[in-house]
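>>> return atomic coordinates for the entry below.
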Amino acid sequence: MSDKDTHETATDGGATRAAQRHQNTDYLSEEVNLLKPSTAYMRDHLRIVWVGFVVWALIVFGPVTLTAIAPGTMTTTMPVLGFPWHYFLVGFCAPTGALVLAAIYARQRDKLDEKYGIEHTTGDPETGEAGDSGEAAATDGGVEQ
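Model (predicted):
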């Protein structure tokens, strides 16, 4: 049974069909358009990136905007730590939010790669052996020369 037959007979809700289409796509010749992606993988990845960007903008610029809109509330002292609210939000919540966003992005990207059958190994896909040559995988899936 060939690899193509395996993907066509699977009944997992279409994830393997998406993986098959992904494997047959030549991404080096596809047009990359941030407003109208040409493949389903690019659309899904861009959705993750844009949602992350919007959340990041709210985390970074939210406290500054709130301080400009309501300076009385944002500059009042916190009862526990003794800092003004805007100091706490910018100094603690923004960096912590960036770390949480990075973890969420990595998790969502792993789910997306799994959906489309993308593996990040440097081994031989035919034999299943791990690559011990120390060569790093290039971003297009090949090996850097």
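
>>> from here on, contacts and neighbour counts on C-alpha atoms
Noted.

>>> how many other residues sit next to Arg21?
For Arg21, the number of neighbouring residues by other C-alpha atoms under 10 Å comes to 15.

>>> with Ala15 instead?
As a burial measure, the neighbour count of Ala15 was computed by other C-alpha under 10 Å and equals 16.

>>> which one is it nearest to, not counting chain neighbours?
Counting by C-alpha to C-alpha, 6 or more residues apart in numbering, Ala15 lies nearest to Lys115, which is 5.4 Å off, once chain neighbours are set aside.

>>> gap between that neighbour and Asp5?
Between Lys115 and Asp5 the distance, using C-alpha to C-alpha, to the nearest Å, works out to 18 Å.

>>> which residue ranges form the helices in the chain?
3-9, 15-23, 40-69, 71-74, 85-88, 94-115 (DSSP state H).

>>> one more to put side by side:
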Amino acid sequence: MFTIDTMSSEVINSLPDILKDVIEKFGSDKASNLVSKLGGRTYWVAEGRTPKARERRKQLAEMIGEDVEGFINKRYQGKEIYIPRMKRIETLARHRRINVKAEELLGEGKPIRAVVTQLANEFAMSERSLWNILKQHGSVSEGA
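So this is what the prediction gives:
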């Protein structure tokens, strides 16, 4: 999950208002859940006046939680909103998790090659990609 602490100000400023609002009110985990469930979609926020609209609200609440659904409904009721996939944030969050895990394993005394092999399995990535991520972060030297 991404957190506000691990995002650069450039990334935070590029977030759409809906995500900024959800992060501010409920935290980054709820925003991440919203992105994972509805990312890449345009969503009409139902007012809930008809049975069909109430059913849409209920379905949304089951996906993202009643608290977030209620907030979105109150704030954006009767409007169309777009929830982007936020691939950049997902990638940054994944890289952060990789680096945290790598530092943890290196701190336990595991050799870097064993760490990369383990992370490749855990994150379903190639070892080459992991080496590049770790080098960008500075977890390994260029000569490793």
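
>>> where does the TM-score land?
Scored against TM-score structural alignment, normalised by the length of the second structure, the superposed chains reach a TM-score of 0.27; 51 aligned residues with a C-alpha RMSD of 3.4 Å.

>>> hmm, back to that, comparing Lys115 and Asp5 of the first structure, which shows the higher neighbour count?
In terms of neighbours (other C-alpha under 10 Å), Lys115 is the more surrounded of Lys115 of the first structure and Asp5; the figures are 17 against 9.

>>> mind checking the longest helix of the second structure?
Of all the elements of type helix in the second structure, the one with the most residues (DSSP H) is helix 87-107.

>>> and the helix or strand just after that helix, how far from the chain's centre?
Next in sequence after helix 87-107 of the second structure, counting helices and strands by DSSP states H and E, comes helix 112-123. For helix 112-123 of the second structure, the separation from the chain centroid amounts to 22 Å (computed by C-alpha atoms, centre = their mean, to the nearest Å).

>>> helix or strand next in line after helix 112-123 of the second structure, which one?
Along the chain past helix 112-123 of the second structure, the next helix or strand (assigned with DSSP H and E) turns out to be helix 127-137.

>>> in that following helix, what counts as buried?
If you call a residue buried by 16 or more other C-alpha atoms under 10 Å, then helix 127-137 of the second structure has these buried ones: Glu127, Leu130, Trp131, Ile133, Leu134, Lys135.

>>> quick check: the closest residue to Leu101 of the first structure other than its chain neighbours vs Arg17 of the first structure, distance?
Spatially, and ignoring its direct neighbours in sequence, Leu101 of the first structure is nearest to Gly52 (6.9 Å; C-alpha to C-alpha, 6+ apart). Separation of Gly52 of the first structure from Arg17 of the first structure (C-alpha to C-alpha) stands at 27 Å.

>>> likewise Ala94 of the first structure?
Ala94 of the first structure is 40 Å from Arg17 of the first structure, where distance means C-alpha to C-alpha.

>>> pick out whichever of Gly52 and Arg17 of the first structure has more residues nearby.
Arg17 (21 against 17).

>>> wait, doesn't the more buried one sit right on His7?
Yes - assessed by C-alpha atoms under 8 Å, Arg17 of the first structure is found in contact with His7 at 6.1 Å.

>>> surely Ala61 of the second structure is in contact with Ile72?
No - between Ala61 of the second structure and Ile72 no contact is recorded; they are 10.1 Å apart, counting by C-alpha under 8 Å.

>>> and stretch 45-59 of the first structure, what's buried?
Within stretch 45-59 of the first structure, the residues that count as buried by 16+ other C-alpha under 10 Å are His45, Leu46, Ile48, Gly52, Trp56, Ile59.

>>> this completes my enquiry, with thanks.
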